[in-house]
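Colleague: I'll drop the sequence and a predicted model, then ask my questions.
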Amino acid sequence: MSFRKVVRQSKFRHVFGQPVKNDQCYEDIRVSRVTWDSTFCAVNPKFLAVIVEASGGGAFLVLPLSKTGRIDKAYPTVCGHTGPVLDIDWCPHNDEVIASGSEDCTVMVWQIPENGLTSPLTEPVVVLEGHTKRVGIIAWHPTARNVLLSAGCDNVVLIWNVGTAEELYRLDSLHPDLIYNVSWNRNGSLFCSACKDKSVRIIDPRRGTLMAEREKAHEGARPMRAIFLADGKVFTTGFSRMSERQLALWDPGSPLLQQASSSSKPPGPSPFCFCTVTSRAP
């Protein structure tokens, strides 16, 4: 029996892009090499924040958007954590406030000067302590001021009142394994999460209840992600058992059941769109 190598042709082979010139990029940034699945950056209308390598603790850069080009290695950083910084998120209600989560099990909230940093920032406005393991997920509430979500490797989701440094809600029984990511819906009444147990969950944080769940949303062993879209649907990315990239769209108004668009099986009861990207993950 002969085996021929399968060649998958890209549908986008005739798409071209023009690279941005170096003087319009941010160069020479020592991006963190910590082993954590994160974007390591966050942006708002005024600033770009990037988690960077640091000795003796954790740090991140905060750059005005206009400061492109080569970044001086001595540029001041935000450096109050005693462990590596894992996630950062800008406050949607104040362009000069940013929160960070770290391996030191704390969440810190920082006030950035109006014109950016001119010296290292070491004193946070608020320190939030409640996790027993490293904090890898930070997400501000989209509509309520001073409300912040954090999730850690203790499989716990905490909702904070940043103004008083109080723990508003503790959700410690809804995730049996590592939480990959969390995303608020548009008005902040619900959030969805992707978990290492391969389940996607929709949760009401005020009631502390599970509103919907889809087990084995993506059956691959690699990390997956879930986000709420503006229309209330949930978009997920993940992998199949064969490590093929997958994209899926879920309707929370129906049971989270699978209906594969390319499957020969009859469609299920849920208006769910599912697609497998034909190129294998490296």
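Modeller: Noted; the coordinates are in hand. Numbers count the residues shown, from 1 in each chain.
Colleague: please count neighbours and contacts with C-alpha atoms only from this point.
Modeller: Noted.
Colleague: wait, Ile29 sits on Glu53?
Modeller: No. Using Cα atoms under 8 Å, Ile29 makes no contact with Glu53, being 9.0 Å away.
Colleague: and these two? Which one has more around it.
Modeller: Neighbours were counted for Ile29 and for Glu53 using other Cα atoms under 10 Å; Glu53 has more, 19 against 16.
Colleague: how near is Glu215 to Ser193?
Modeller: From Glu215 across to Ser193, the span is 12 Å (Cα to Cα, to the nearest Å).
Colleague: who touches both of these two?
Modeller: Val200 (Cα atoms under 8 Å, 6 or more residues apart in numbering).
Colleague: residue closest to the middle of this structure?
Modeller: Nearest to the mean C-alpha position of the chain, by Cα atoms, centre = their mean, lies Asn181 at 5.2 Å.
Colleague: what kind of secondary structure is that one in?
Modeller: strand (DSSP: H, G, I helix; E, B strand; the rest coil).
Colleague: tell me who's in contact with it.
Modeller: Asn181 makes contact with 137, 193-195, 225-226 under the criterion Cα under 8 Å, 6+ apart.
Colleague: Asn22 now?
Modeller: Asn22 makes contact with Gly69, according to Cα under 8 Å, 6+ apart.
Colleague: check the one 10 residues further on too.
Modeller: The contact partners of Ser32, by Cα under 8 Å, 6+ apart, come to 40, 51-54.
Colleague: in the stretch 151-282 of the chain, which spans are strands?
Modeller: Secondary structure of the stretch 151-282 of the chain (DSSP state E, counting those that start in this stretch): strands at 157-161, 166-171, 179-184, 191-195, 200-204, 209-214, 225-228, 234-239, 244-250, 273-280.
Colleague: and Glu215 and Ser193? Which one has more around it.
Modeller: Between Glu215 and Ser193, counted using other Cα under 10 Å, the more crowded position is Ser193 (24 against 14).
Colleague: any chance you could map the strands in the stretch 1-150 of the chain?
Modeller: For the stretch 1-150 of the chain, the strands defined by DSSP E, counting those that start in this stretch cover 26-27, 41-43, 47-52, 58-64, 69-70, 78-81, 85-90, 97-102, 106-111, 126-129, 135-140, 147-152.
Colleague: here comes the other one, which I'd like you to weigh against the first:
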Amino acid sequence: MKRVVRVSKYRHVFGQALKNEQCYDDIRVSRVTWDSALCSVNPKFVAIVVEASGGGAFLVLPLHKVGRIDKSYPTVCGHTGPVLDIDWCPHNDQVIASASEDCTVMVWQIPENGLVSPMSDPVVILEGHSKRVGIISWHPTARNVLLSAGCDNQIIIWNVGTGEAMINLEDMHPDIIYSVCWNRNGSLICTTCKDKAVRVIDPRKGAVIAEKDKAHEGARPMRAIFLSNGNIMTTGFSRMSERQLALWNVQNMEEAMNVYEMDISNGVLLPFYDPDSNVVYLCGKGDSSIRYFEITDESPYVHYLSTFSSKEPQKGMGYMCKRGLDVNKCEIARFYKLQERKCEPIVMTVPRKSDLFQDDLYPDTAGPDPALEAEEWFVGKNGDPVLISLKNGYVPGKNREFKVVKKNILDAKVNKNSENSSPKSEAKLEEILKEIKSLKDLVSSQEKRIIQLEEQMSKIAI
């Protein structure tokens, strides 16, 4: 007997929008026409690009701060033009980058418990683009490496730790860049452009290693993402404006492995990919549905699973990383859907009868620790994501404070001279730190004494 129905543990995944009291209400979501997600989430915060007068701003809300958001709630508001894209750092849950029409990229350190007052001073401002910056993306495995793409058709890769532009890819794209995506270990990027080409680029060599012209015939924007096996998935439009999903082998991009046609609509499809389950979620801008597909190694490669539908159209979408999910409820994905005045969490669950940890649903996943430092990556090293187990639920560690070290030409000379005297200087530093600590203790004891004396004086005065 031939098996008619394909066996998959994700066949019965179902989506469910959370109740009204668990949504974020009364948010004026940005009206910018740029096709970005306008929302970014991590296990601590949800960030949403909002309407702002006289510049650009975005809200950063702790995940538990649900309900109606006060109009006077503080925002991150350092940009002089509308914010077009935001992205949380995968290695520090309190660091977020934002790109704007004012041609700059800014990196912010959010306080542990969220904002208590408006934040207008970024940790670092990255200036290098001559036109608006519409795309930013953190490196998946190297600390402090950030990519930005602007409407000046160039891609810049920054060392955020020093605030320097390290790689500039200028002459590869003849027109506006629609999307940029890193591969699993961050050694390659794939891009889509208004010239309808998909390019695979080695950024450190500054070379295009694979290219496909007219990956989709339609004129509307395309998107491309890397899958965990190194293949590329693109979303775009046919000549008849049908929305398509296509799969490509980087070794041979002459013909697509599969082209899946969906429907006729002009909403750009935003793809979100889970490398652990090989499930791709497609959220169309202006749609009110999320379609999901499973990608496998056997033909036809792309298998439609189901569609989650709701009434309200989506203006943007945030996608939670695996370590922010509730493994006890068999949750395999969570989206934060932006509506006109609201952000609504949508939970995707695989129904299971057992309360035990489902290790087939949760293989070890990428954790918050980087595999490399920025300097190692720029000199040519690669590192796969550092994996963690979700068996006991993810417990966040302490985030290091983000610091920017400005490079100084004198550093190299000073370091050479100080190499011999480093043990002495370390001992001296320890001595100074001890002295500071003892002074602090003295000040606090004197403060207590003063308070006691004041209390005694007030009793005498009475």
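Modeller: Arrived safely. Quick caveat: nothing in here was measured; it's all calculated off a predicted structure.
Colleague: follow-up on the earlier one: which one of the contacts of Ser32 of the first structure is nearest Ala230 of the first structure?
Modeller: Closest to Ala230 of the first structure out of the contacts of Ser32 of the first structure is Phe40 (24.0 Å), distances taken as Cα to Cα.
Colleague: what do we get in the second structure for the closest one?
Modeller: Using TM-score structural alignment, the equivalent of Phe40 of the first structure in the second structure is Leu38.
Colleague: number of nearby residues for Lys434 of the second structure?
Modeller: By the criterion of other Cα under 10 Å, Lys434 of the second structure has 12 neighbours.
Colleague: would you mind measuring from it to Glu254 of the second structure?
Modeller: 67 Å.
Colleague: was I right to think Glu53 of the first structure contacts Val31?
Modeller: Yes. The criterion here is Cα under 8 Å, and Glu53 of the first structure meets it with Val31 at 6.0 Å.
Colleague: now do the SS call for Val414 of the second structure.
Modeller: Recorded secondary structure, Val414 of the second structure: helix (three-state DSSP).
Colleague: what stretch of the second structure does stretch 225-239 of the first structure fall on?
Modeller: Alignment note (TM-score structural alignment): stretch 225-239 of the first structure is matched to residues 223-237 of the second structure.
Colleague: which parts of the second structure are helices?
Modeller: Ranges of helices in the second structure, per DSSP state H, are 374-378, 409-418, 422-461.
Colleague: most packed of those?
Modeller: Burial of those is given as mean neighbour count (mean count of other Cα atoms under 10 Å); helix 374-378 ranks first at a mean of 18.
Colleague: how about it, aligned to which bit of the first structure?
Modeller: Using TM-score structural alignment, helix 374-378 of the second structure corresponds to no residues of the first structure.
Colleague: next, count neighbours for the alignment partner in the second structure of Glu114 of the first structure.
Modeller: Matched by TM-score structural alignment, Glu114 of the first structure corresponds to Glu112 in the second structure. By the criterion of other Cα under 10 Å, Glu112 of the second structure has 13 neighbours.
Colleague: quick one, what contacts the nearest residue to Glu112 of the second structure once chain neighbours are set aside?
Modeller: Using Cα to Cα, 6 or more residues apart in numbering and skipping residues adjacent in sequence, the residue nearest Glu112 of the second structure is Gln94, 6.9 Å away. Neighbouring residues of Gln94 of the second structure by Cα under 8 Å, 6+ apart: 88, 109-112, 399.
Colleague: ditto for Ile69 of the second structure
Modeller: For Ile69 of the second structure, counting by Cα under 8 Å, 6+ apart, the contacting residues are 24-27.
Colleague: again with Arg134 of the first structure
Modeller: Contact analysis of Arg134 of the first structure by Cα under 8 Å, 6+ apart lists 101-106, 152-154.
Colleague: ok, 7 Å please
Modeller: When contacts are counted by Cα atoms under 7 Å, 6 or more residues apart in numbering, Arg134 of the first structure touches 102-105, 152-153.
Colleague: swap in Trp140 of the first structure?
Modeller: Trp140 of the first structure makes contacts with 91, 147-149, as judged by Cα under 7 Å, 6+ apart.
Colleague: Gln59 of the first structure pairs with which position in the second structure?
Modeller: Careful, residue 59 of the first structure is Ala; it's not Gln. So, by TM-score structural alignment, Ala59 of the first structure is matched to Ala57.
Colleague: relative to Ile176 of the second structure, how far out is its match?
Modeller: Applying Cα to Cα, the value for Ala57 of the second structure to Ile176 of the second structure is 24 Å.
Colleague: compare the two and say which is more crowded by neighbours.
Modeller: Shown here are Ala57 of the second structure and Ile176; by other Cα under 10 Å, Ala57 has more neighbours (29 against 18).
Colleague: any idea how far Ile295 of the second structure is from the residue nearest to the more buried one when sequence neighbours are not counted?
Modeller: Excluding the flanking residues, the one nearest Ala57 of the second structure by Cα to Cα, 6+ apart is Cys77, at 4.3 Å. Applying Cα to Cα, the value for Cys77 of the second structure to Ile295 of the second structure is 40 Å.
Colleague: residue in the second structure matching Cys195 of the first structure?
Modeller: With TM-score structural alignment defining the correspondence, Cys195 of the first structure maps onto Cys193 in the second structure.
Colleague: from Ser98 of the second structure, how far off is the nearest residue to its match once chain neighbours are set aside?
Modeller: Setting aside the residues directly before and after it, Cys193 of the second structure is nearest to Ile177 in space (Cα to Cα, 6+ apart), at 4.3 Å. Distance, Ile177 of the second structure to Ser98 of the second structure, using Cα to Cα: 17 Å.
Colleague: of those two, which one has the most company?
Modeller: Legend: neighbour count by other Cα under 10 Å for Ile177 of the second structure and Ser98, higher for Ser98 (30 against 25).
Colleague: that one matches what in the first structure?
Modeller: That one, Ser98 of the second structure, aligns with Ser100 by TM-score structural alignment.
Colleague: the residue lying closest to that match once chain neighbours are set aside: neighbour count?
Modeller: Leaving aside its chain neighbours, Ser100 of the first structure sits nearest to Ile88 (4.4 Å; criterion: Cα to Cα, 6+ apart). Look at Ile88 of the first structure: counted by other Cα under 10 Å, it has 28 neighbours.
Colleague: equivalent analysis for the one 10 residues further on, please.
Modeller: As a burial measure, the neighbour count of Ile98 of the first structure was computed by other Cα under 10 Å and equals 23.
Colleague: what sits against the match of Ser98 of the second structure?
Modeller: Neighbouring residues of Ser100 of the first structure by Cα under 7 Å, 6+ apart: 85, 87-89, 107-109, 138.
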